[in-house]
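Trainee: give me coordinates for this.
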Amino acid sequence: MTLPFDPRERPYLAALIAQARYPLGPPITLALDRSDGAFGELATLLTRHNGLTAFNAGLQVFRAGSEGMGPDLQKWNDLQTWKHTYEGLADGLLCFAQDLFGVQFALDNDAQVVRFDPETAERTALGDTLEDWARWLLADPDVRGAHAFATSWQDRHGALAHDQRLIPLRFFTLGGAYEDDNLAVKDAAQCMRIRGPLAQTLYRLPDGANFQMTSTPPPSDPDLLSHHEFDVFADYCTVLIQDDDARLGEPERSWFDLLVDDWINTAPGIVGIGAARPFKVPFTVDVRRTPPAEDDTELQQADHVTQASLALPSGRLLISSQDFGDEPRIPLTPGNYAARIYSHGLNTLSEDALEGEDRYHVVLWPTDEDHPALVLKRYPEPLPGG
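Mentor: You can find the predicted model right below:
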């Protein structure tokens, strides 16, 4: 076996390669745009061993070229493969490897080797050379290279394909566990595209924002994926629950008339709802795996309940009154959802309707069914705020 590096000079990198499986692609002579430092080491590594896996596929170093198994280095780093979903947070990185959960290892503009967290976009410097990177990995391969989990997972579920990674259904940063029922196998690039909106939300959340993500789901609701609490300004007593890329524009007056009458109406990528007061009002948003139970106790308790379908192709949910500023975006898996809105405390308003303890609870769940805008339970008196 020919090693690309002298074990006496780079013992950790040589040890990593010695226990790896390779190649993932046919022989290639690789020349990168840069040849200094770790860039030169990477070109040498892939020229000798074009892609490899280690730690029972807990670590994958991408191949180069149009043929082979798993991601191609150039295509993987193309903006449209997955980096566009991070909107600049992954710029300036040449990602050359990843672990079982899609944690990226990359070279930055300073030729440093960094670890890129796919859920937070946080960069952690690991050193100036691939030798530093290999030393870091080998110090704890079960955790840093996902060796132990990769072995146990594949023993139970079978081998992953080279273009597949594991992704949590409830994101790790939102309290998701490293357990079988919280993990799914998906295409590696899709895993990154799903988490891009989450990274944007966490990165751009303004200091002091009233935005909470629960660390664990309540024991009584194991299907809860994420929980969020914040205040929203209900301009003209209306609020939009929408895809971050959707815009209401200038709808017909009848659109707002129906919204005032029923507190529910829809437009592409938008669900409009009513609120009792034209001020900041408290919202709770729960994202679930499954719809509410048939014996929905909150439906019985709430004053007014509505429901509609909502398309979220961007994977970023925004709740606002057409104000697209610092409101936090809630990250979800892109797709189609149903939204059920529970309005509480409508009978607590002051005589001038300026004060009250009204609150609003939005529950979303993925669905392939089309849910027309409808009132599930109507407030017995005229709806306030009209």
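Trainee: for the rest of this, base every contact and every neighbour count on C-alpha atoms.
Mentor: Fine.
Trainee: the helices in the stretch 101-250 of the chain, which residues?
Mentor: In the stretch 101-250 of the chain, the helices defined using DSSP state H, counting those that start in this stretch lie at 130-139, 141-144, 147-157, 188-204.
Trainee: for comparison, sequence B:
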Amino acid sequence: MPADVELGISFSALRQWVVRTGGAIALDGALRFFPPYSCNALPGLAVWNEATGWKKNYLSLTPIDLVIFAEDAFGTQFYIEESGRVGIFWPETAEREPLSLSVPQFFETIADDPEGTINISLYEDAVASMGPLKLSEHFAFRLETALGGRPSLDNLIVMDSSRHMAALGKIAVQLARI
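Mentor: Sure thing, here's the model as predicted:
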């Protein structure tokens, strides 16, 4: 069954973007779009959005209802609402930040300002220092920014993306209890 049917949302614009970017990545891997089906070591939309995957670590904060369609190399998640508008899911705090952007506007915003949107220079510095990421990995902050860590090269490690998201879920739950 196609992922768009399972998720109840049409992803034709996302499919077009995946085709245009040559396989679900953009900006040399700094931005990843989950394809309709798992490919190239990148999970498909339905797989990444499973409630029994990384999302289960968010407990009552769980973003089960969010359809995550993209992420940056640091684990910031981007979701699409039923209305077709895009939002940011900050995984270390479980906060949702709705944006007033359609999917095409989201793509344009990232392309126009990759520094301000996905911190492209930190990504490029990390790749130069630590090597390119596998599609199944993130650059994770040793000390998350929500806990006072700095978004800097000396605060980064390479981590499996599912394990990273699970760890961030546990941090979000702890922060919510403060």
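Trainee: about what we covered before: ranking the helices of the stretch 101-250 of structure 1 by burial, who's on top?
Mentor: Mean neighbour count (mean count of other Cα atoms under 10 Å) peaks for helix 188-204 among the helices of the stretch 101-250 of structure 1, with a mean of 21.
Trainee: which position in structure 1 aligns with Ala41 of structure 2?
Mentor: By TM-score structural alignment, Ala41 of structure 2 lines up with Met69 in structure 1.
Trainee: redo the helices of the stretch 101-250 of structure 1 as a markdown table? Include distance to Pro168 of structure 1.
Mentor: Shown next, in a markdown table, are the helices of the stretch 101-250 of structure 1 (distance: least, Cα to Cα, whole Å):
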| stretch | distance to Pro168 of structure 1 |
| --- | --- |
| helix 130-139 | 22 |
| helix 141-144 | 17 |
| helix 147-157 | 13 |
| helix 188-204 | 9 |
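Trainee: these: which one's closest to Glu87 of structure 1?
Mentor: Judged by Cα to Cα, the one of these that comes nearest to Glu87 of structure 1 is helix 188-204, at 7.5 Å.
Trainee: alignment lookup: Ala26 of structure 2 to structure 1.
Mentor: Match for Ala26 of structure 2 (TM-score structural alignment): Ala54.
Trainee: shouldn't its match be in contact with Ala97?
Mentor: No - between Ala54 of structure 1 and Ala97 there is no contact under Cα atoms under 8 Å: 10.8 Å.
Trainee: anything in contact with each of these two?
Mentor: Gln60 (Cα atoms under 8 Å, 6 or more residues apart in numbering).
Trainee: which strand or helix spans Gln80 of structure 1?
Mentor: For Gln80 of structure 1, there is no helix or strand it lies in under DSSP states H and E.
Trainee: what's the separation between it and Ala121 of structure 1?
Mentor: Noted for Gln80 of structure 1: a distance of 17 Å to Ala121 of structure 1, by Cα to Cα, to the nearest Å.
Trainee: look at the two and report which has more neighbours.
Mentor: The neighbour count for Gln80 of structure 1 versus Ala121, taken as other Cα atoms under 10 Å, is higher for Ala121 (22 against 11).
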